[in-house]
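# coords below, sequence missing:
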């Protein structure tokens, strides 16, 4: 009778174990980000115990709410290999425009203010989408141009003026100051929008088409997907979210001027990339992008608590973008090699 030597289980072999770990990280990037987020909170709390308190938690959630909304809109475009750098200027002009409407019509309903902000964002998104889909202008160039055009028009319109919190009705201010079961209204509003977008991308055909376009635009066309239409919808969605975020920004900070939200496009792109949304398209989730925004938000608050110069914030954001892109590339190549080996052996 021939005796067979039992083989070592797959997980017991170091090479297989390492490949499984790499594949696991690539497939559960949200879990990895969550671990990083907990590590950041733990390390900062260990250095400064006063960091972990309800007020800091509230500040992080309020600050991240608006950024996460913009990051979600950016995610929809990045899935299709596009980008929208004009979101910051749209937020600024929307915030000032809605504030001006309140000055003219103090009794204006809050819902009308929100619709006005969304309308401004849709107009900006339509311009960007038209330039990209019909003008064939690269999205980076098109949205960089509209970023400066809208910001310049905003400066010309505002002409050194500003909207003050005292000019806004109390009902509108409740968006930021009010809460439900201890959770700020602003956070709840952002959460609803994020959940709706996540369900759309995962459960509906239109959402899945964004992934298909980003994975292979030509194959998507051959499959019957109307790429130009889907890209236009992506820009309209990003613009509408930016306009809505402008309304929330006004409610959150009260005082706005021509420089409102200047430079936050870097934070939005950084949050998306850190949240494992691939700049090459076809990969990413709303949950991952939101976790990326949370990681950056915690880092910013931690730097303040640790009394680190604010100039380091942008440096850290830039470094995180490089690390995230490098890590994403390494993981993607590792998974691709593993799949090729499986195919060859099969």
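Okay, I see it. As the structure is a prediction and not an experimental result, all values here were calculated from the model.
# going by C-alpha atoms from here, please, whenever you check contacts or count neighbours.
Will do.
# remind me what the helix or strand harbouring residue 337 packs against, helices and strands.
Using DSSP states H and E, residue 337 maps to helix 311-345. The helices and strands touching helix 311-345, judged by 3 or more CA pairs under 8 Å, 6 or more residues apart in numbering; DSSP states H and E, are helix 14-27, helix 264-274, helix 286-305.
# looking at the ones you listed, which is buried most?
Compared across the helices and strands packed on helix 311-345, helix 264-274 shows the largest average neighbour count, a mean of 26 (mean count of other CA atoms under 10 Å).
# could I get the contacting residues of residue 33?
Counting by CA atoms under 8 Å, 6 or more residues apart in numbering, residue 33 makes contact with 275, 288, 291, 292, 295.
# could you measure from it over to residue 47?
Distance of residue 33 to residue 47, computed by CA to CA, to the nearest Å: 21 Å.
# you'd agree residue 85 is in a helix?
No: using DSSP: H, G, I helix; E, B strand; the rest coil, the assignment for residue 85 is coil, not a helix.
# hang on, the earlier thing: turn the helices and strands packed on helix 311-345 into CSV, including distance to residue 112.
Formatted as CSV, those follow (distance: least, CA to CA, whole Å):
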stretch, distance to residue 112
helix 14-27, 42
helix 264-274, 26
helix 286-305, 27
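# what's the closest of the ones you listed to residue 72?
helix 286-305 (5.8 Å; CA to CA).
# for the closest one, what is the distance to the chain centroid?
A distance of 11 Å separates the centroid of the chain from that of helix 286-305, by CA atoms, centre = their mean, to the nearest Å.
# may I ask which helix or strand encompasses residue 66?
Counting by DSSP H and E, residue 66 is found in helix 54-78.
# try this one next to it:
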């Protein structure tokens, strides 16, 4: 019985998420000491509400990275979707808000499907393909906007309600984020299509031998990623009641940072939603903490870059430690 307890404790402490949770706790303690006002209920809700879009983008990016790909066009997809929804909403104020939510999903899915077509079926390098589509989507965003900005007085109550309306004291954008987290856990962990995404990223040749069609899986992952980016575009504009073609600039970098911080392997095949959730919480605390200290705000990009490098180093260390433990266990059996 004692051996079983020890092995269970070892598994917990050796888990990468244990280190993440420990890091998050330390970060919260340090932030609480320096800025105690940060931990009022309103401050916490505001922090999560203002960073919710990053959580949505990170879940979509995670699915693409697991396939051993990457999508750097999600910020542009967010911009294009936000601009189209805001322009149509301003011109048709009588249309129910749910229409714009559904439209954002469709626009995002089309953008993601285009990426999936290029990468999955035309075999283009993911970074090159999505770099090209990033500029295409940004260009269309500017054309649809005509260089205009949309301001709070142009937004309808029904449109903004999807981000700002409080249900049980929690903004609706956070309820949407929670639902997406749950759906992602169920999809990746308990469906055959979710398992195929992991299989493609782990070993494409073995997956093909097993009858898994790589183009279809990549197409699905990128379409879902685009769909979440589109949803983020609508929710971003609803949350801030403002829009221009410039929104979402470099958001893909933050989403990728959250994924790496959450233990998603940049070479594919590894990563869990719970790790991304912890990474999202850590990034939310860091960005909010930086915003409260004016002296650090100029260092925000540098800090984010350092976080990415540290997270990649931690991932490598964790993988090597796991390989060494596995080798020792096999040696003990010989």
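Looks like it came in fine. Every value quoted in this text rests on a predicted model; they were computed, and no experiment measured them.
# what's the mean deviation for the helix holding residue 337 of structure 1 versus structure 2?
Taken against structure 2, helix 311-345 of structure 1 registers an average deviation of 1.4 Å after superposition, with mean CA distance after the TM-score superposition for structure 1.
# tell me the residues of structure 2 aligned with that helix.
Counting by TM-score structural alignment, helix 311-345 of structure 1 lines up with residues 298-332 of structure 2.
# ranges for the strands of the stretch 151-300 of structure 1?
Remark: strands assigned in the stretch 151-300 of structure 1 by DSSP state E, counting those that start in this stretch are 179-180, 183-184.
# wait, which of those is closest to residue 58 of structure 1?
Residue 58 of structure 1 lies closest, by CA to CA, to one member of these: strand 183-184, at 7.8 Å.
# that closest one corresponds to what range in structure 2?
Using TM-score structural alignment, strand 183-184 of structure 1 pairs with 170-171 in structure 2.
# spatially central, which residue of structure 1 would that be?
The C-alpha lying nearest the average C-alpha coordinate of structure 1 belongs to residue 71 (CA atoms, centre = their mean; 1.3 Å).
# how much space separates the counterpart of it in structure 2 from residue 71 of structure 2?
By TM-score structural alignment, residue 71 of structure 1 lines up with residue 58 in structure 2. Counting by CA to CA, the gap from residue 58 of structure 2 to residue 71 of structure 2 is 11 Å.
# now do the shared contacts for the two.
In terms of CA under 8 Å, 6+ apart, residue 58 of structure 2 and residue 71 are not both contacted by any residue.
# show me where the stretch 151-300 of structure 1 has helices.
Counting by DSSP state H, counting those that start in this stretch, the stretch 151-300 of structure 1 has these helices, from start to end: 170-177, 185-203, 205-215, 217-222, 227-253, 264-274, 286-305.
# after superposition, how close is the first one to structure 2?
Compared with structure 2 after fitting, helix 170-177 of structure 1 has a mean deviation of 1.7 Å; criterion: mean CA distance after the TM-score superposition for structure 1.
# can you give me the buried ones in that helix?
172, 173, 175, 176 (16 or more other CA atoms under 10 Å).
# ok so, going back, my read is that the residue nearest to the centre of structure 1 contacts residue 287, right?
No: using CA atoms under 8 Å, residue 71 of structure 1 makes no contact with residue 287, being 10.4 Å away.
# stretch 118-130 of structure 1 maps to which residues in structure 2?
Counting by TM-score structural alignment, stretch 118-130 of structure 1 sits on residues 105-117 of structure 2.
# residues in contact with that stretch?
In contact with stretch 105-117 of structure 2 (CA under 8 Å, 6+ apart) are residues 77-78, 81, 129-130, 133, 215, 218-231.
# now do 6 Å
219, 222, 223, 226, 227, 229, 230, 231 (CA atoms under 6 Å, 6 or more residues apart in numbering).
# so how far is it off the chain centroid?
Mean-position distance between stretch 105-117 of structure 2 and its chain equals 16 Å (CA atoms, centre = their mean).
# the helices and strands packed on helix 311-345 of structure 1: which one's closest to residue 115 of structure 1?
Among those, helix 264-274 comes nearest to residue 115 of structure 1, with 22.6 Å by CA to CA.
# gap between residue 252 of structure 1 and residue 177 of structure 1?
Going from residue 252 of structure 1 to residue 177 of structure 1 by CA to CA gives 8 Å.
# re earlier: most neighbours, which of the contacts of stretch 105-117 of structure 2?
The most crowded member of these, judged by other CA atoms under 10 Å, is residue 229 (39 neighbours).
# so what corresponds to that residue in structure 1?
Per TM-score structural alignment, the equivalent position to residue 229 of structure 2 in structure 1 is residue 242.
# now residue 73 of structure 2
By TM-score structural alignment, residue 73 of structure 2 lines up with residue 86.
# who touches its match in this structure?
Taking CA under 6 Å, 6+ apart as the test, what residue 86 of structure 1 contacts is 143, 146, 147.
# restricted to helices, list those.
In helices, defined here by DSSP state H, the members of the contacts of residue 86 of structure 1 are 143, 146, 147.
# the last one: neighbour count?
Burial of residue 147 of structure 1, expressed as a neighbour count using other CA under 10 Å, amounts to 21.
# from residue 247 of structure 1, how far out is the closest residue to it other than its chain neighbours?
Spatial nearest neighbour of residue 147 of structure 1, chain neighbours left out: residue 86 (4.1 Å); criterion: CA to CA, 6 or more residues apart in numbering. Noted for residue 86 of structure 1: a distance of 16 Å to residue 247 of structure 1, by CA to CA.
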